[in-house]
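A.B. asks: prediction below, plus the sequence it came from.
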Amino acid sequence: MLYLVPTPIGNLKDITLRALEVLKDVDVILAEDTRTTSKLLNHYQISKPLSSYHQHNEHKIVDQLIQQLAAGKKMALVTDAGTPGISDPAFLLVRACVQNDIEVQSLPGATAFVPALVNSGLPTNSFCFEGFLPQKKGRHTTLENLKNERRTMIFYESPMRLVKTLNDLSQYFGAERRCCVSRELTKMFEENKRGTLQEVASYYEQKKVRGEIVIVVAGSA
């Protein structure tokens, strides 16, 4: 059995009772960063073997993990924050489990884009999740293809590239397109900055930011 276990995106209290039960029960926990996961496990006094599973080693170890699962091991896959598979490693292992008739259970839980979307003030009845934009190759094509997207769009971004991405979105979508930037979600200094792409870009040009960032952009009218 493979369990996909969402972990808090900020506040450590944002974890389900079922998630804690699974983490206590499995034979091993696959972690994107074992140091980050250790902090969560120590907080809840959970002692389980940890093994690294991330984008740099997943291709190399997926067959080995399948063998262990097929032999009867129970594993939980967690990422540093949020739900595995949402802009984080999980797909390769889940696909391999499906191909080898190994049961997969995905637990519901924290995902950064959901609170960012619902508190943005932008339409939530129809939306598309784009994750991280390509940094170089394919960036122009992606933005050009999204220019006339009518659904609300959701992007992830890092602090160092936030202003560049807002300016790029402004260039392709128009400076007056409405948006909301959410950062430090569920933490003490949570911020949701709403306005036009131009206004929000100008705001963050004068401000040093940190933490994971979600950008929600209105669809084309």
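C.D. replies: Yep, it's here.

A.B. asks: for the rest of this, base every contact and every neighbour count on C-alpha atoms.
C.D. replies: Noted.

A.B. asks: all helices of the protein, in order?
C.D. replies: Using DSSP state H, the helices of the chain run over residues 17-25, 34-43, 58-70, 91-99, 113-118, 139-146, 162-173, 197-205.

A.B. asks: here's the one I want to compare it with:
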Amino acid sequence: MLLQAAAAAAGGQRFAAGALYVVATPIGNLADLTLRAIHLLDLVDAVACEDTRVTGRLLHHLGLDKPLIALHEHNELAASQQVLARLASGERVAYASDAGTPAISDPGAALVAAAAAAGHPVVAIPGASSVVAALSVAGDAQATGFGFHGFLPPKGQERRDALDALLALPGSQVLFEAPHRIHKLIELLAELAPQRQLTICRELTKQFEQVHTLAAADAPGWLAADAQRGRGEFVLVLHAVPAASTAPAAAAEGERVLALLLRELPLKQAVTLAADISGAPRNALYSRALELREG
């Protein structure tokens, strides 16, 4: 019945032979798989995938049995040649990562580039996206756009530097994090941007989905209050800074203090102290410090 419904919905479309189909799969809830994706998976000659076990279970649920080609971050370039050979023979090949849309913090980009370079059509079969899902429930009315950063460097100064840089960017900023690192990331956000609004999305679309928005300064306490809140996969939305959130006097005082401190201190230390002294937003002062140093 499901395959028949999918064929009725999408069967009238043209699915070219010799094409690569980039298929979005559910991020947790199987019901989020589109009818077009189901029909396409029924139609293709083979499925390349990040993990044959994960995609094999998905196909089994749909009653499908297709040749599977393992294509993941460790073998993407080599495995892409197998896919290109099938495309050259006129086969339709799908590519699916474990969850969500391929090539977004997942393998797939190198395969897409190789297929396009070889002259094969590449067709998106859109669907679930944890990035878009998180933005849709964050309620960041101040944002005029967003940036996506995936997983930050896992530790040390490299992580702090990456977070410093994105705090200076306009719009909402979206991050991924794993459960074993979520507490440290939340603590770092509370330190570097305590007044910024933060939406924590946990286990999106799954049974124990949780979405909570609060000031970054309050996030470590909220996370620690319940052990369950630290489990699962996380998408974080750091809200944009409201355009009129800082009084002109505080902004002017922040720049004055910053200029003085930069004469004696490293950039990041000067920015932190200037923000604490003046009340001006840290990300704005960081951007200004970069301009002063470059000038």
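C.D. replies: The structure has been received and is ready for your questions. Quantities reported herein were computed from a predicted structural model and do not represent experimental measurements.

A.B. asks: how near is the nearest residue in space to residue 138 of structure 2 that is not next to it in sequence to residue 240 of structure 2?
C.D. replies: Nearest in space to residue 138 of structure 2, with sequence neighbours left out and distances taken as C-alpha to C-alpha, 6 or more residues apart in numbering, is residue 199 at 5.7 Å. Distance, residue 199 of structure 2 to residue 240 of structure 2, by C-alpha to C-alpha, to the nearest Å: 11 Å.

A.B. asks: name the residues contacting each of these two.
C.D. replies: Common contact partners of residue 199 of structure 2 and residue 240 (C-alpha atoms under 8 Å, 6 or more residues apart in numbering): none.

A.B. asks: reformat the helices of structure 1 as JSON lines; add distance to residue 212 of structure 1.
C.D. replies: Listed next are the helices of structure 1 as JSON lines, based on distance: least, C-alpha to C-alpha, whole Å:
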{"stretch": "helix 17-25", "distance to residue 212 of structure 1": "22"}
{"stretch": "helix 34-43", "distance to residue 212 of structure 1": "15"}
{"stretch": "helix 58-70", "distance to residue 212 of structure 1": "23"}
{"stretch": "helix 91-99", "distance to residue 212 of structure 1": "21"}
{"stretch": "helix 113-118", "distance to residue 212 of structure 1": "11"}
{"stretch": "helix 139-146", "distance to residue 212 of structure 1": "20"}
{"stretch": "helix 162-173", "distance to residue 212 of structure 1": "10"}
{"stretch": "helix 197-205", "distance to residue 212 of structure 1": "14"}
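
A.B. asks: would you turn these into JSON lines with mean neighbour count?
C.D. replies: As requested, these are arranged in JSON lines below (neighbours: other C-alpha atoms under 10 Å):
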{"stretch": "helix 17-25", "mean neighbour count": "15"}
{"stretch": "helix 34-43", "mean neighbour count": "15"}
{"stretch": "helix 58-70", "mean neighbour count": "15"}
{"stretch": "helix 91-99", "mean neighbour count": "16"}
{"stretch": "helix 113-118", "mean neighbour count": "17"}
{"stretch": "helix 139-146", "mean neighbour count": "14"}
{"stretch": "helix 162-173", "mean neighbour count": "19"}
{"stretch": "helix 197-205", "mean neighbour count": "18"}
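
A.B. asks: which one of these lies closest to residue 184 of structure 1?
C.D. replies: helix 113-118 (10.5 Å; C-alpha to C-alpha).

A.B. asks: now the closest one, how far from the centre of its chain.
C.D. replies: In terms of C-alpha atoms, centre = their mean, to the nearest Å, the centre of helix 113-118 of structure 1 is set 11 Å apart from its chain centre.

A.B. asks: equivalent range in structure 2 for that helix?
C.D. replies: Alignment note (TM-score structural alignment): helix 113-118 of structure 1 is matched to residues 131-136 of structure 2.

A.B. asks: for the matching stretch, give me the average deviation versus structure 1.
C.D. replies: Aligned to structure 1 and superposed, stretch 131-136 of structure 2 gives a mean residue distance of 1.1 Å (mean C-alpha distance after the TM-score superposition for structure 1).

A.B. asks: what's in contact with that stretch?
C.D. replies: Contacts for stretch 131-136 of structure 2 (C-alpha under 8 Å, 6+ apart): 148, 174, 201, 204, 235-237.

A.B. asks: same thing with stretch 158-167 of structure 1?
C.D. replies: Under C-alpha under 8 Å, 6+ apart, the answer for stretch 158-167 of structure 1 is 157, 197-198, 200-201, 204-205, 209-213.

A.B. asks: let's go with 10 Å and repeat that
C.D. replies: 132-133, 135, 155-157, 168-171, 173-175, 179, 181, 183, 196-206, 208-215, 217 (C-alpha atoms under 10 Å, 6 or more residues apart in numbering).

A.B. asks: whereabouts in structure 2 does it align?
C.D. replies: Stretch 158-167 of structure 1 maps onto residues 178-187 of structure 2, going by TM-score structural alignment.

A.B. asks: all strands of the stretch 101-250 of structure 2, in order?
C.D. replies: For the stretch 101-250 of structure 2, strands defined by DSSP state E, counting those that start in this stretch occupy the ranges 122-125, 146-151, 172-177, 197-202, 210-215, 234-238.

A.B. asks: dump the ones you listed to JSON lines, plus mean neighbour count and distance to residue 44 of structure 2.
C.D. replies: Converted to JSON lines, the strands of the stretch 101-250 of structure 2 look like this (neighbours: other C-alpha atoms under 10 Å; distance: least, C-alpha to C-alpha, whole Å):
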{"stretch": "strand 122-125", "mean neighbour count": "16", "distance to residue 44 of structure 2": "13"}
{"stretch": "strand 146-151", "mean neighbour count": "16", "distance to residue 44 of structure 2": "30"}
{"stretch": "strand 172-177", "mean neighbour count": "22", "distance to residue 44 of structure 2": "31"}
{"stretch": "strand 197-202", "mean neighbour count": "25", "distance to residue 44 of structure 2": "34"}
{"stretch": "strand 210-215", "mean neighbour count": "16", "distance to residue 44 of structure 2": "36"}
{"stretch": "strand 234-238", "mean neighbour count": "26", "distance to residue 44 of structure 2": "32"}
